[in-house]
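Visitor: Attaching a predicted model along with its sequence, questions to come.
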Amino acid sequence: MTINTSRRGFLKGAAATGAVLLVGARPDGVLAAASSETTQLNPFVKIDADGTVTAIVKHFEKGQGPATGLPTLIAEEIGLSMDQIEYEFAPSNPQVYNNLLFGPFQGTGGSTAMANSWQQYRQAGAAAREMLINAAAQRWGVDASGITIEEGIVKAGEKSAPIADFVAAASLLEAPTEPRLKDPSEFRLIGNETVRRKDSAIKGNGQAMYAMDVHLPNQMVAMIKRPESRGGVVISFDDNASKEVKGYISAAALPNQAGVAVYAEDTWAAIQARDALEVEWDMSGAETRHSDQIKAEIMDALNAEPAYNVNKADVATVSAAIDAADTVVEKTFYYPLLAHAPMEPLNCTIEQTAEGDIVLHDGAQMPTGPHMAYQQIFQLPPEKIHIRTMLAGGSFGRRATPDADYQVEAALAFVVTDRSRPVKLVWTREDDIRSGYYRPAFGHKVRVGLNAEGNIVGWQHQVAGQSIMKGTPFEAVAVHDGVDHSSIEGIADSPYDIPGIALGLTDTPKATSVLWWRSVGHTHTAYTMETMMDLAATAAGRDPVEFRLAHLADAGNADQQRKASVLKLAAEKADWGNVPAGRAQGIAVHKSFGSYVAEVVEISGDPDDGIKIEKVTCAVDCGIAVNPDVVRAQMEGGIGYGIGHVMRDQITLTGGSVDQYNFPDYEPLRIGDIATIDVHILPSAEAPTGVGEPGTPPSAPALANAIKAMSGTLIADLPMAENGISFA
């Protein structure tokens, strides 16, 4: 993953006000000494007069670790301990806090938080360090080259003083255009196994403020009555029964007629009043299909000529090579709709200040989206809209939608009131599972030809499913020549050296609303690629690890070598091929979001009486592991997320209405489902890449391959529990 920025390009501004040192990027691109007129600048590093250092974190925290990772970069460069740096979330301002991989857009996603901030935050910390050192050099009359900062203490020979002593003087200096970044040999925090998360203590003692914890004076709680099937609109409603609920205030149809907002003094009253509300719906434009119809559409597309020849292959030649092969392996796969189901249901709170400004309190994953939407809804300039980003209790992509769905819903629920009271919008988990956004359904059809030596001579791959990006603001950058790359990522850009590959894609009609889901397209492409590699290895009579390595054998190809390295490490650490009687292993390796992850799943039991997952061994190459503790946690979480969903979960529709409603029938991974997860981080000098999502793609195919090794059967129709597999 390449970040197109430079030190000079990043260090476009520095500012200070009084005895506060602020370092970061200024919208006008001017590098200048700071003054009291520049208090509006939005920096990345803030050092108060008392020496308190605060990292301004531009990525929201939903558990994936930027509130630790980004402060680590700044603390490392300045010369602080982790106890000497605080963090706060950045305001909504895409001119300053944009995601460098998203363009002029502020947002968190695609496992890009560390990848796009690595240079940026180190440069900000290094600039602050040099300004403090230069201020000390002037005061002490010594050469700056002999001054260091260690544990927040500025040192020069026998002289030493805390950084607080130099903040005022440093704030008057010009920021360096090319601050010296520390050499990796100087790192004390980056890569340190003992560094722990900055947000763990407050989450453990209850001090952490999630979006759900916001309670403003005089606020109302709003819940939305939505149609059973997405696309219905309000004709009329009757709230006579709702009026009998204690705490009920009022109800109003949303301006877009997509639902009825029910207002109450508290959440429980809002739930009861909403349940009592009678609504007449116009369902003429609503989703009406059943799940089997959606599946049939996808399967029909797989059996027809693909709409797009993704890699411009000579399909006839590839097909002929497979037909003439000594062995042909074929499989058709189906992946159902999946919900995100984070632990904290969707919510946000909106208020209007005495000056007429609009303030949104939200676990805002992509603040630019609601910021732009609010300018239209409230007819206000951007500077009159403020987003206060809170902690979020999970997301997996759900808090980032192309249409800012729940934030817009809150604004519409607020705009129809007199705006004298803040409005807190709350979704229940049932709301999100039944009325939310879903991982799209997909199908894959693959034919692989092998010669007499067991080598691949042709690979024909058809993909059909529901495009995430088409019809959204992201279409311009994510769709090329009609192809939504998120539908075929992990196949089209696989590091495997596969001769004679033909890849086709067909879009099918979207079922309800689809959205990126943890690891996006890799969630189904990795399963297909890695189970097919296993099937091909079995057909060739070759060990699955050796077979994969044979297709990653180019010593001059760094992409292949990094993937091969994690594959070898996972196999070594799992003691591949040496398991007790009654157990079986499966392996998978995949590259996603710039990171390489291999996983070995070891199981016991049997498919009929119940399979138990005894151990998952994971090897990851994510470049420099800034916070190894966070990397391990994200691998563990990604593994659990991927395995849990493939075991039991699916979203099904009856007449367009979602059948599932909560965890009893949309069951996430339970803590007892996996006995042990063992994560190994491959040492690397490469720039950091993502860790939030890459643990998910290999987990499910590694489990599937283990079950195949045990039973001889590959489960290609998911979830497993609905297709012949039981779990202990």
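Guide: Great, that's in hand.

Visitor: CA only for contacts and neighbour counts going forward, please
Guide: OK.

Visitor: Look up how far M532 lies from G586.
Guide: Going from G586 to M532 by C-alpha to C-alpha, to the nearest Å gives 13 Å.

Visitor: which one of those two has more residues nearby?
Guide: A side-by-side neighbour count of G586 and M532, using other C-alpha atoms under 10 Å, places G586 first with 29 against 21.

Visitor: Check which helices and strands the helix or strand that contains the more buried one sits against.
Guide: Assigned by DSSP states H and E, G586 falls within strand 583-592. On a contact count with 3 or more C-alpha pairs under 8 Å, 6 or more residues apart in numbering; DSSP states H and E, strand 583-592 meets helix 522-540, helix 558-573, strand 595-606, helix 699-711.

Visitor: Next, find the distance separating the closest residue to E475 other than its chain neighbours from L338.
Guide: Counting by C-alpha to C-alpha, 6 or more residues apart in numbering, E475 lies nearest to M469, which is 5.1 Å off, once chain neighbours are set aside. Counting by C-alpha to C-alpha, the gap from M469 to L338 is 17 Å.

Visitor: I725 now?
Guide: Distance of I725 to L338, given as C-alpha to C-alpha: 19 Å.

Visitor: So for those two, which sits in the more crowded spot?
Guide: More crowded of I725 and L338, by other C-alpha under 10 Å: L338, with 22 against 18.

Visitor: Tell me who's in contact with the more buried one.
Guide: Taking C-alpha atoms under 8 Å, 6 or more residues apart in numbering, we find L338 in contact with Y438, R439, P440, A441, H645, D649, Q650, I651.

Visitor: From these, which land in helices?
Guide: Using DSSP state H, the members of these that fall within helices are H645.

Visitor: Mind giving me the PyMOL select for the contacts of L338, buried ones only?
Guide: This is the PyMOL syntax for the buried subset of those, where burial follows 16 or more other C-alpha atoms under 10 Å:
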select buried, resi 438+439+440+441+645+649+650+651
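
Visitor: which one of the contacts of L338 is nearest A400?
Guide: Minimum distance to A400 across the contacts of L338 is 12.2 Å, recorded for Y438 (C-alpha to C-alpha).

Visitor: surely that closest one meets L337?
Guide: Yes. Between Y438 and L337 a contact is recorded at 5.9 Å, counting by C-alpha atoms under 8 Å.

Visitor: Please compare the first structure with the one that follows:
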Amino acid sequence: MATTIENISRRRFLQGGAGLTLGFCLPGIAAAAAAGPGKAGEGVVAPVTFEPNAFLRIGADNSVTVISKHLEMGQGTYTGLATMLAEELDADWAQVRVEGAAADAKRYNNLFWGAAQGTGGSTAMANSWEQMRKAGAAGRAMLVAAAAKRWQVPAGEITVERGVVRHAASKRTATFGELAEAAARETVPADVVLKSPDQFKLIGKQARRKDTHAKVNGTAQFTQDVQLPGMLVAVVAHPPRFGGKVKSFDASAARAVKGVVEVVQIPQGVAVLARDTWTAKKGRDALRVEWDDSAAFKLGSDEILARYREMAKKPGLTAKKQGDTDAALAGAAKVVSASYDFPYLAHAAMEPMNCVVQLTAAGCEVWNGEQLHTGDQYALAGLFGLKPEQVVIHMLYAGGSFGRRACKDSDYVLEAAHIVKAMQAKAPVKLVWLREDDMRAGYYRPAFHHALQAGLDAQGNVVGWTHRLVGQSILIGSPFEKMLVKDGIDGVSVEGAANLPYAIPNLTVDLHTPTDIGVPVLWWRSVGSSHTAFSTEAFLDEVAAAAGKDPLALRLELLKDHPKYAAVLRLAADKAGWGQPLKPGKAGERRGRGVAVHESFNSVVAQVAEVTVSKSGDLRVDRMVCAVDCGTAINPDNIRSQVEGGVGFALSAVLHGEITLKDGIVEQGNFDGYPPLRIGEMPRVEVHIVPSTAAPTGIGEPGVPPVAPAVANAIAAATGKRLHRLPIRSTDLAA
């Protein structure tokens, strides 16, 4: 892999040079020089900002600004990145602030993605681990060098703590701000020595989140807060069926709504523009549109799943094969079979899609909660006939995403741009999707059907395992296809199934990818693992029952080659009191405990669920005990929050989540038909973090996959009923 800091400094970037990776910038001096003799500001020395690299800026006022290349959408990215840099800088945490980086893949690329900038796949901390620490260590070294020259003492005698540079022998001190100008003239070190874990003062501690204060006092900037001179707000009428087109429309009633400024047709539908969102919505409601559905998708959910079940009767493309599964199953003393159905799911983030686009003489300017910088930058450049560098993207806060804002097709961003283009760039446009737009015209976690078989020998050992999956590909036909689709296999469709950790000698995983289903699909929090974890872990409990073995014991037996999994599983089981009887419920209530373990984004999470099921089938998830190994815990409290949030997010899908289609039309439009988890449904959650000095791995998503199977396995323990579809229905559980 290339060096972790392949990012051009601002000074080098402006000079057009590719030279030293950690260049430095003297914007104050540069500004004074640009003014020239005899011009305004002559003789005035502007304050110098110390900017040793693309990620750090220190002001004369002692402010330490960390530039985040990753989006903050609630998962704690700003805090995590700042913690890593501030740790090596030895900054005062109270003086650290964070701002979002511009779209610039030369300086801010995701190191796991090559030359692309973006946030996703739970990679923010993992890909930045060395990069941000080296950025902080370089800044610290330059501050120390500047102090050593000023005080004429050896650099090795200087210490730095909480933003103060100190020489103990001479009792001299200086703040970062006092040294900023001198440090800016120091040579950027070619290499730096990073701290060992025993030296950490911020990493692994409870550093306060850097986005909380602004979000509480209302100063945090989201897309909805953006106001530009002359800006219009657009709301779009989308076709009710995917693939539908505008045949004709009558805008007379819409234009008659007071405040409506313009109505334009775009490839995605018809946009109504006004000075505010409500007026634009009223204008859209007054539109009369005739849709051309001749090429639209018209199947319903039941028909889609029926087709999937039929496809599952035949082998698909091989995703994983070891041993001879056919022979193993043919010779097995017992064969266990089960199939599982998973519906489409909406992302339903708190903040629906929105975007502000403005065309200027210099190019295109965008404001939004930007998750896929490079993809959106190139898509907009292509639409407007610009160079990518002419597309300036301002990354604001995002009110959630769960994968939705990282759209492979740049859908809502391009929709806003198409409106600007149709308006001939007469005004900046803020596109606003209402909740119904987000739920009916968006992208979804694909529906899937899974069919599994396992063979047991006479001693109850698992000798063979087959897993067949049927579902739409997220990647085929996208810009990511070349990188992530191999031999026709979409890697995210089979993740969690093709890399099953259990020691099974004969194992086959194959995949059918239907290409004629016109429902737009996209990654959803934990992507393929959102359904593979359920099928593999729920099925393994069925196998354990057929073998007459304890579910935990069987897992530990099969994890003999994966001690990391086994350790996490034992931790969760021990903390949950596995093997100890649960307290009985009220009259007619049945109680059970279930376990599941899964790896996603290189993090292993085990969860034990405790549930209570009433005689009528009402389900209550009482407790979730979670153990997680995600490498070094940068911000332990944030890790706990992400796992707790993952439990709530997953339970929303387990208990309620289902997007259904009838004649090709999505039936849900808002939270009345697609309800999130209510606070009263949230169980008590305990999170136990495995101590580690390994590099950090993902944590934004891995808490989601084991929830559903742990709950399903607990239900089976309580009632004897095995669940083969989600979401759970009370009719499935009634005594």
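Guide: Arrived safely. What you see is a predicted model, and the numbers here were worked out from it, not measured in a lab.

Visitor: Next, the TM-score between them, please.
Guide: After superposition, the two chains reach a TM-score of 0.94 (TM-score structural alignment, normalised by the length of structure 1), with 705 aligned residues with a C-alpha RMSD of 2.1 Å.

Visitor: Dump the helices and strands packed on strand 583-592 of structure 1 into JSON lines; add distance to T5 of structure 1 as well.
Guide: Converted to JSON lines, those look like this (distance: least, C-alpha to C-alpha, whole Å):
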{"stretch": "helix 522-540", "distance to T5 of structure 1": "27"}
{"stretch": "helix 558-573", "distance to T5 of structure 1": "23"}
{"stretch": "strand 595-606", "distance to T5 of structure 1": "20"}
{"stretch": "helix 699-711", "distance to T5 of structure 1": "34"}
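
Visitor: With respect to G638 of structure 1, which of those lies nearest?
Guide: Of all these, it is helix 699-711 that lies closest to G638 of structure 1, at 8.0 Å by C-alpha to C-alpha.

Visitor: Specify, as a residue range, where that closest one falls in structure 2.
Guide: Using TM-score structural alignment, helix 699-711 of structure 1 corresponds to residues 707-719 of structure 2.

Visitor: Now the alignment partner in structure 1 of R440 of structure 2. Nearest residue, chain neighbours left out?
Guide: Under the alignment by TM-score structural alignment, R440 of structure 2 pairs with R434 in structure 1. Leaving aside its chain neighbours, R434 of structure 1 sits nearest to V658 (5.3 Å; criterion: C-alpha to C-alpha, 6+ apart).

Visitor: Aligned to that neighbour, what sits in structure 2?
Guide: Alignment note (TM-score structural alignment): V658 of structure 1 maps to V666 of structure 2.

Visitor: What is the neighbour count of F166 of structure 1?
Guide: Per other C-alpha under 10 Å, the neighbour tally for F166 of structure 1 reads 24.

Visitor: no, scratch that, I was asking about P702 of structure 2
Guide: P702 of structure 2: 30 neighbours (other C-alpha under 10 Å).

Visitor: any idea how far D629 of structure 2 is from it?
Guide: 10 Å.

Visitor: any residues in contact with both of the two?
Guide: By C-alpha under 8 Å, 6+ apart, P702 of structure 2 and D629 have these common neighbours: S603, V604, V605.

Visitor: if I read this right, C630 of structure 2 contacts T697, doesn't it?
Guide: Yes. C630 of structure 2 lies in contact with T697 (C-alpha under 8 Å); the separation is 4.9 Å.

Visitor: Those two: who's more crowded?
Guide: A direct count of neighbours by other C-alpha under 10 Å for C630 of structure 2 and T697 places C630 higher, at 27 against 24.

Visitor: which residue lines up with that one in structure 1?
Guide: In structure 1, C630 of structure 2 lines up with C622, judged by TM-score structural alignment.

Visitor: which residues does the most far-flung residue of structure 1 relative to its centre contact?
Guide: Within structure 1, the residue lying farthest from the chain centre (C-alpha atoms, centre = their mean) is G141, at 49.6 Å. By C-alpha under 8 Å, 6+ apart, G141 of structure 1 lies in contact with nothing.

Visitor: Aligned counterpart of it in structure 2, please.
Guide: For G141 of structure 1, the aligned position in structure 2 is Q152, judged by TM-score structural alignment.

Visitor: From D550 of structure 2, how far off is its match?
Guide: Using C-alpha to C-alpha, Q152 of structure 2 is found at 70 Å from D550 of structure 2.

Visitor: ok, which stretches of the stretch 151-300 of structure 2 are helices?
Guide: 176-183, 212-217, 252-255, 277-286 (DSSP state H, counting those that start in this stretch).

Visitor: any idea which of those is most buried?
Guide: Burial of these is given as mean neighbour count (mean count of other C-alpha atoms under 10 Å); helix 176-183 ranks first at a mean of 23.

Visitor: tell me which strands and helices that one is in contact with?
Guide: strand 50-53, strand 56-58, helix 124-151.

Visitor: now, of the ones you listed, which is deepest in the fold?
Guide: Stretch with highest mean neighbour count among these: strand 50-53 (a mean of 28; mean count of other C-alpha under 10 Å).

Visitor: Can you get me the start-to-end distance on stretch 433-444 of structure 2?
Guide: Taking C-alpha to C-alpha, stretch 433-444 of structure 2 runs 16 Å from one end to the other.

Visitor: So the closest residue to N723 of structure 1 other than its chain neighbours versus L669 of structure 1, what's the distance?
Guide: Leaving out its chain neighbours, the residue that sits closest to N723 of structure 1 by C-alpha to C-alpha, 6+ apart is D717, at 6.7 Å. Distance, D717 of structure 1 to L669 of structure 1, by C-alpha to C-alpha: 19 Å.

Visitor: More neighbours: which of those two?
Guide: Higher neighbour count among D717 of structure 1 and L669: L669, with 19 against 16, using other C-alpha under 10 Å.

Visitor: Return the distance of that one relative to G638 of structure 1.
Guide: 11 Å.

Visitor: Check S319 of structure 1 too.
Guide: Here S319 of structure 1 is placed at a distance of 36 Å from G638 of structure 1 (C-alpha to C-alpha).

Visitor: Tell me which of these two has more neighbours.
Guide: G638 (24 against 20).
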